[in-house]
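K.L.:
This is the structure alone, sequence omitted:
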């Protein structure tokens, strides 16, 4: 039995080889052109973000099980695996607490202009005539309106935390859809009403670049955006332009369209005082990491025990 881990370097701790595993190929990273040689005769593969598409999968006759070290599974050709009978498991819900708390931390940082005041304390405070130094306005979180796109586990957890802070919460309906589901608000109305918009929907053809020049123009002037889901939900050029023009008051991005980003990425190099970019680590609190490792081990044990757990097919 051969198990291959393709991008173990995405985890801050090492996986432990199961007792029932005969051959464990543990790779920190794997490029797409290495896949065929690396996965030769492998029955099980563990991947986080390395894509497994039809062109590769059809040349791997021994492959029987894909364990995705994440909740999202857009990196795998689900339709082909269904045709071939390749089982797929993910790890649902492992990062709910970590990401939702990260969203609330970003929300406070944006509304309170932490970036600007931290910089000012180091560069301007010593020359101030007063004990305090006023820069951009400090906005309250209580009574602000939070728009949430996506009502899965994380979106729901963010809503509960936000309501506990006294925020008004709106769940946005899918773009272009009439409101038929209880507890939802029309997408355009959500954009117009929210002080902060946070994205928690999967990346699909319908949601790709859901935030773009047109939708940004519909948002309340000075509104803020948080994205901990998938980078391509946002058109980065359009967001950069909205930040530069002042149309959008700030953004906290834990994901970008290309990861790692190019050094000349427009958002990375943008000197905006209320732009926060973190390297895709909202999921990685101690609890999130522990939950993920347990989930991977649970899925592997399920497959080897003859019953696939957390199947996505």
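P.N.:
Perfect, I can see it now. The shown structure was predicted, so the numbers you read here are calculated from the model rather than taken from an experiment.

K.L.:
use CA for all of it now, contacts and neighbours both
P.N.:
OK.

K.L.:
Quick check: which element contains the residue nearest the centre of the chain?
P.N.:
Taking C-alpha atoms, centre = their mean, the centroid of the chain lies closest to residue 229, which sits 2.7 Å from it. Here residue 229, judged by DSSP states H and E, is contained in no helix and no strand.

K.L.:
contacting residues for the nearest residue to it once chain neighbours are set aside?
P.N.:
Nearest residue to residue 229 in three dimensions, chain neighbours excluded: residue 200, at 5.3 Å (C-alpha to C-alpha, 6 or more residues apart in numbering). Residues near residue 200 by C-alpha atoms under 8 Å, 6 or more residues apart in numbering: 148, 149, 150, 151, 152, 154, 155, 227, 228, 229.

K.L.:
of all those, which comes closest to residue 253?
P.N.:
residue 227 (5.0 Å; C-alpha to C-alpha).

K.L.:
and here's the other structure:
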């Protein structure tokens, strides 16, 4: 069975895939094209070879295994048309992203940005306005693996954790869950709002002027989901009400130097960096290996994506 890989793996990792029974073909992702050698592949593993790789010419393609969680980059119409199964890398970036969330909540309430600025100026100045996380209310919009990992870590700080999902169903790790229909009730009372949602037709622009105005004065927003879930212009217009805004994702990336978000003291900007970890590579390969083993043995696949829903 032919397998096209567009991520770079070590020789011993490729050998493991060969030992499963695959004929492995490697092409650099940015230069991946259909040719006589790979035109009959059944499985594709990569992040985004689709700018140069025309999968409409891969008539035997049955499975795409992504190294990413998001699926914005895939040619959805072609995949649906040809009934191709897509699996993502769900869960493998959850730990570093959970740590990022906890870190930036602490950064806001412990005012570390000002501490660093004082140090750079060799200024010794006591800050008497620092706050504990004890009894803070944190609401996660989305109750997937990222939110669950972050919620579990925040419990150690004495935080009360809300989760928002489509129907308000209970999810282990959250003190209370509410439906997306009732999100405003949570926005009114929570100290921190964390967005972990994917980009779908339903979520684009969800956090708009009305939602931002509903949030508590002096609250905190963290977005590690997708940038287009927050209307950036509405956020800029409401920015002064927030104690802290931590953004790892944006409507357009990289963030334009002219964007006003760079200018606000209460905004922290990171370059879509929350998922990075020294353990990502091994976790990702292990997930891919397990799914490829399941596929070749006709077993159930992990992390199958619902293309229509977008996740």
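P.N.:
Looks like it came in fine. No experiment lies behind these values; they were computed from the predicted model shown.

K.L.:
thinking again about what came up before, kindly indicate the member of the contacts of residue 200 of the first structure with the most neighbours.
P.N.:
Counting neighbours by other C-alpha atoms under 10 Å, residue 148 comes out on top of these with 28 neighbours.

K.L.:
Next, count neighbours for the alignment partner in the first structure of residue 221 of the second structure.
P.N.:
When the first structure is aligned by TM-score structural alignment, residue 221 of the second structure is paired with residue 225. By the criterion of other C-alpha under 10 Å, residue 225 of the first structure has 27 neighbours.

K.L.:
And the helix or strand hosting residue 225 of the first structure against the second structure, how far off on average?
P.N.:
If you go by DSSP H and E, residue 225 of the first structure is part of strand 224-227. In the superposition against the second structure, strand 224-227 of the first structure averages 0.8 Å from its aligned positions (mean C-alpha distance after the TM-score superposition for the first structure).

K.L.:
buried set for stretch 274-287 of the second structure?
P.N.:
274, 275, 280, 284, 285, 287 (16 or more other C-alpha atoms under 10 Å).

K.L.:
What's the end-to-end length of it?
P.N.:
20 Å (C-alpha to C-alpha, to the nearest Å).

K.L.:
Could you tell me where it falls in the first structure?
P.N.:
Aligned by TM-score structural alignment, stretch 274-287 of the second structure corresponds to residues 282-295 of the first structure.

K.L.:
All the helices of the stretch 1-150 of the first structure, residue numbers only.
P.N.:
35-38, 54-57, 78-84, 96-111, 114-123 (DSSP state H, counting those that start in this stretch).

K.L.:
what residues does the second one touch?
P.N.:
With C-alpha under 8 Å, 6+ apart as the test, helix 54-57 of the first structure has contacts from 35, 36, 63, 77, 80.

K.L.:
now the fourth one
P.N.:
Surrounding helix 96-111 of the first structure, the residues in contact under the criterion C-alpha under 8 Å, 6+ apart are 115, 138-141, 153-155, 157-158, 161-162, 196, 198, 224, 226, 228, 250-252, 274-276, 282-285, 287-288.

K.L.:
counterpart of that helix in the second structure, which residues?
P.N.:
With TM-score structural alignment as the criterion, helix 96-111 of the first structure aligns to 94-109.

K.L.:
still on that earlier bit, okay, the buried residues of stretch 274-287 of the second structure in JSON lines with distance to residue 257 of the second structure next?
P.N.:
Output for those, formatted as JSON lines (distance: C-alpha to C-alpha, whole Å):
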{"residue": "274", "distance to residue 257 of the second structure": "20"}
{"residue": "275", "distance to residue 257 of the second structure": "23"}
{"residue": "280", "distance to residue 257 of the second structure": "30"}
{"residue": "284", "distance to residue 257 of the second structure": "33"}
{"residue": "285", "distance to residue 257 of the second structure": "36"}
{"residue": "287", "distance to residue 257 of the second structure": "37"}
